[in-house]
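Chemist: no sequence on this one, just coordinates:
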């Protein structure tokens, strides 16, 4: 353990080594409140807020980040390297393993026993750290008092960076995260922090750590492999209060709403327009001082202060509105909406009918359809799936819509607001045995510009099950039912609502292997449609 000098009322404690039951030690850094250089931080118990991730804590500049911020507000800000990563001992073979979760439970209980701890431990983190928040909370460590998961998932198969609707994701796994973790886990610890042990820890990492990507590729269907890191279906295992934070343009818009709906504990939900970047710096804005809200939450649940945070509406959601769809824009028009609970939208159905229209009534006739050729590059205007890159918003959708089949309402007489999950039921066929179907909901301005609202994807081979795929029989008609991503959106009067259907989302999804010509049916016997969760304006 190394103690660095006090700066701005904070002392940095490097490489506290926490013992696990099998003898492996995990490395922890702490930013500790310390009013003056002579104060002994060990003699004053304080609550602690823990981040648990594999991204090498020692690469971060000392006295920075939200750990430092928390310390300046009377809470120890701590960061722990997962087993086999950074300065921690041991072997790392995959993400979100049961062993990783067991380590966190042991670390929380060890921290709670220390003389400088009040025994009140919270967890916070974005992305990986948000995942570990909910995973560990489901294991119910006795001293875990609250969690603040940010940009997280509840289901590692349906809502993570590996697969979507049974289709394999492309650029992010192969070109970014998957390969970057190979390099990150091969880097050495810092000798100035790990001391004489640094070379031995590094050798252990190099000889035994496994590329995560190999595991993801070997589990292309849903199943037991994905369950330890998922809380979907077992939300009741979480017993501590939860402050969930998400973003509509983040890669994980569904889990915060779904988790909030199912939790039976004190809870709060904050959904902004953000991508996968913290809400005080994210694109698009408006950006907010979210750390002030986190501290208020922790002052109540970790310090016991009655500060009114639990008397406020627990749901705070940004309702987006149309902006010119430019990939480089930095702001989103709209307004904040506060609710006592997530509103249950009233289902409004629009039917696919002739002439490329979305109609208010079902189609007539039989055997009517529209068809298109599968083009694997469709999707280039749809933006980048946001799991780490701070850019890549959707552009004008017309560049992709010319290679899709599209259906559009008449201009709206009144504003329409939706909150929740749009759902599609599509009757389709393909000339190929494997084909994905992508549905895009867009807001069309009076000048014809088309702005993406949200998307959904289903691999046709997963039409009945994510666990047991079945090839499509060429020419056979199938009914596909799937959700689009959750959203909060206001369609303005004079705008149109559009649904487009294609079979690609490049570069977000890996292309399917066969050429194909696909049909979308729109007849009385095969009524394709979209339903929107409409809430009061």
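Modeler: Cool, got the structure. Quick caveat: nothing in here was measured; it's all calculated off a predicted structure. Numbers count the residues shown, from 1 in each chain.

Chemist: When you work out contacts or count neighbours from here on, use the C-alpha atoms and nothing else.
Modeler: Noted.

Chemist: how about residue 230, what does it touch?
Modeler: The neighbours of residue 230, taking CA atoms under 8 Å, 6 or more residues apart in numbering as the test, are 135, 153, 154, 155, 156.

Chemist: for residue 41, that is, sorry about that
Modeler: 32, 33, 34, 116.

Chemist: redo that, cut-off 10 Å
Modeler: Each residue near residue 41 by CA atoms under 10 Å, 6 or more residues apart in numbering is listed here: 10, 11, 32, 33, 34, 35, 115, 116.

Chemist: In addition, the following structure is provided for comparison:
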């Protein structure tokens, strides 16, 4: 990582409050050049607290953009951080309307040229796309990273029409803790507690809404830009990682948006900005790459190599082996004619690698496709062979799935899949010569179900000669959603039907001598909440069943290269050592006598840190997933959070404690949520919610 301390522009930053038409003021931090002509504005718009939680990450990129001639603006969503107003559901109509107002307000400032870009990762990437679909006139370009165009089937709530137990609950519980954090008196003054309690009185756990909409209804269509891609007028640079659950959005955006206004980039990364150096790498000079995008769309400047900024499109000679960050003069299309001459989709095809829960760097190569679907990709069928076979997986199948949201931690990725494969029915195909898979594999399976409800899970694994099994990708189908995610059609027990579904996209090279393994299971806990009756499983008839792989021509693009990762100077947050023994990131506990399995997960979002302004911020979380290996109704998830914000010099000491749990019976999900907030030793707020939610599709 190269730390940049000298920039073409001298800059400053200030905290401001952006007024909305209803009188609410949103808290914002602006970095911009000193004096001179008006410049374009870049907006990152999040609920995650700019004065503390995202402050280290913000400092890496916003001052960098300002130093290159932009007003870079970070805004807290209404009801979060130090912004006024009350919080709502994620991507609410109010949040998006506020975002449009912010775009218009920025464009009208005397220091702004009138052109605005939006960027963000995850939540900020989501609402960048959604606000672009509302088409505010000043919004000319977007960089959306690790985001989704489909809030139902490519988010944290549902997968293949099934409830995502692992993140439906974990993220709802996380947001319950996050939304309960207080405003900071160092920024809002003595009214902080009144603002805090007013917010808390309005809180309703996201879980209630998310679980109450188990099919693709209006709740999920709202904000899903896949409903109408033509609504997006801004240019879109869509970025993802093969180890991020949202990467399929990049493939859909480059397919459906006009090719003169979209480019896609998919690397081997996790749910992180590609310049941060978190595994798996290689990291790239992502800020430089996005600067080319902004310069083209917001400044109408040539994006060839530039001696002053070093961000152009020369004939870079970076490595195509993935052994480290590329060097040279930046990303190149070969012709050196600017950012829009790049291939429509630049993607990384990883080499085969042994199973591990973390990879500092994944070897591979970059490929470029000038259309998507690509004429260089052919869908090749692999017919399943053998007699009909019963698939009846133990309910704890899936414990080795890895984290739904890998963040670059040491236990994020799936370990060796041999235990999971043994709990599944497997079909194998020899690899006589190397093949490259790029895109979304799919399966067509002939199933006979013994029950009205259930799910089918397909995993694609790379099996080495020594038997090690590396998970490549996977897909899920709720059997009652086989005719569409917007309807529930129970299976007639004993009947046979053909089901078709896609696996998540991937770029992977299978070498000669390895085997392709398709593993099919009827359970995948805790990713997928099991259906009542699913313990009966189903019968799979290989005759007529097919695995279809998108095989790409083995043509790498050596002209695709990137600069060394570069950021502005870090914030200087201190992470004090503690005497506590760190608990495992992922711990599996088996009660042999009960047949019960428990997965404990420490998400490790941040721990204890001290900020330069004196704020002491401590957070701790533990997620627990429990199931009996033979009983789908035994599924239970729990999340416990504690957060403390302390300013010794004020003094100020506020804390949040939350507890959230889901259990089930045959007809209902049973949810329990609790929030306890303290001002010092005094309880400022305490509420519990108990709710039964009918299992309509889940």
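Modeler: Nice, I can see it. Not measured: the values here are computed from a predicted model.

Chemist: Map residue 394 of the second structure onto the first structure.
Modeler: The equivalent of residue 394 of the second structure in the first structure is residue 375 (alignment by TM-score structural alignment).

Chemist: can you check residue 127 of the second structure too?
Modeler: Residue 127 of the second structure is assigned residue 132 in the first structure as its aligned equivalent, the criterion being TM-score structural alignment.

Chemist: Name the SS class of its match, please.
Modeler: For residue 132 of the first structure, the secondary-structure state derived from DSSP: H, G, I helix; E, B strand; the rest coil is helix.

Chemist: Next, count neighbours for the residue lying closest to it once chain neighbours are set aside.
Modeler: In this structure, residue 132 of the first structure finds its nearest non-sequential neighbour in residue 52, 6.7 Å apart by CA to CA, 6 or more residues apart in numbering. Residue 52 of the first structure has 26 neighbours, counted by other CA atoms under 10 Å.

Chemist: Check residue 374 of the second structure too.
Modeler: Around residue 374 of the second structure sit 16 other residues, with neighbours defined as other CA under 10 Å.

Chemist: my read: it touches residue 343, true?
Modeler: No: the pair residue 374 of the second structure and residue 343 does not pass the contact test of CA atoms under 10 Å, sitting 11.0 Å apart.

Chemist: Find residues that contact each of those two.
Modeler: Going by CA under 10 Å, 6+ apart, residues that sit against residue 374 of the second structure and also against residue 343 are residue 368.

Chemist: Doesn't the match of residue 394 of the second structure lie inside a strand?
Modeler: No: assignment of residue 375 of the first structure by three-state DSSP gives coil, placing it outside any strand.

Chemist: I'd like the distance between it and residue 415 of the first structure.
Modeler: To residue 415 of the first structure, residue 375 of the first structure is 34 Å away according to CA to CA, to the nearest Å.

Chemist: Same check on residue 155 of the first structure?
Modeler: According to CA to CA, residue 155 of the first structure stands 34 Å off from residue 415 of the first structure.

Chemist: ok, now residue 327 of the first structure?
Modeler: Distance, residue 327 of the first structure to residue 415 of the first structure, by CA to CA: 25 Å.

Chemist: which of these two has more neighbours?
Modeler: Higher neighbour count among residue 327 of the first structure and residue 415: residue 327, with 17 against 13, using other CA under 10 Å.

Chemist: Identify the residue of the second structure aligned to the more buried one.
Modeler: With TM-score structural alignment as the criterion, residue 327 of the first structure matches residue 357.

Chemist: where does its match fall, helix, sheet strand or coil?
Modeler: Looking at residue 357 of the second structure with three-state DSSP, the answer is coil.

Chemist: Could you check how far it is from residue 461 of the second structure?
Modeler: Distance check for residue 357 of the second structure against residue 461 of the second structure: by CA to CA, it reads 15 Å.

Chemist: Same question for residue 510 of the second structure.
Modeler: 10 Å.

Chemist: Identify the contacts common to those two.
Modeler: Contacts common to residue 510 of the second structure and residue 461, judged by CA under 10 Å, 6+ apart, are 472, 516.

Chemist: Going along the chain, name the helices of the first structure.
Modeler: Along the first structure, the segments classed as helices by DSSP state H run 65-71, 98-113, 128-137, 171-172, 178-186, 191-194, 198-208, 212-217, 254-262, 290-301, 398-401.

Chemist: With mean neighbour count and distance to residue 160 of the first structure as new columns, can these be given to me in a markdown table?
Modeler: Supplementary listing: those in a markdown table, determined by neighbours: other CA atoms under 10 Å; distance: least, CA to CA, whole Å:
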| stretch | mean neighbour count | distance to residue 160 of the first structure |
| --- | --- | --- |
| helix 65-71 | 21 | 25 |
| helix 98-113 | 18 | 18 |
| helix 128-137 | 26 | 10 |
| helix 171-172 | 19 | 11 |
| helix 178-186 | 16 | 12 |
| helix 191-194 | 14 | 33 |
| helix 198-208 | 17 | 26 |
| helix 212-217 | 16 | 11 |
| helix 254-262 | 20 | 10 |
| helix 290-301 | 18 | 24 |
| helix 398-401 | 18 | 24 |
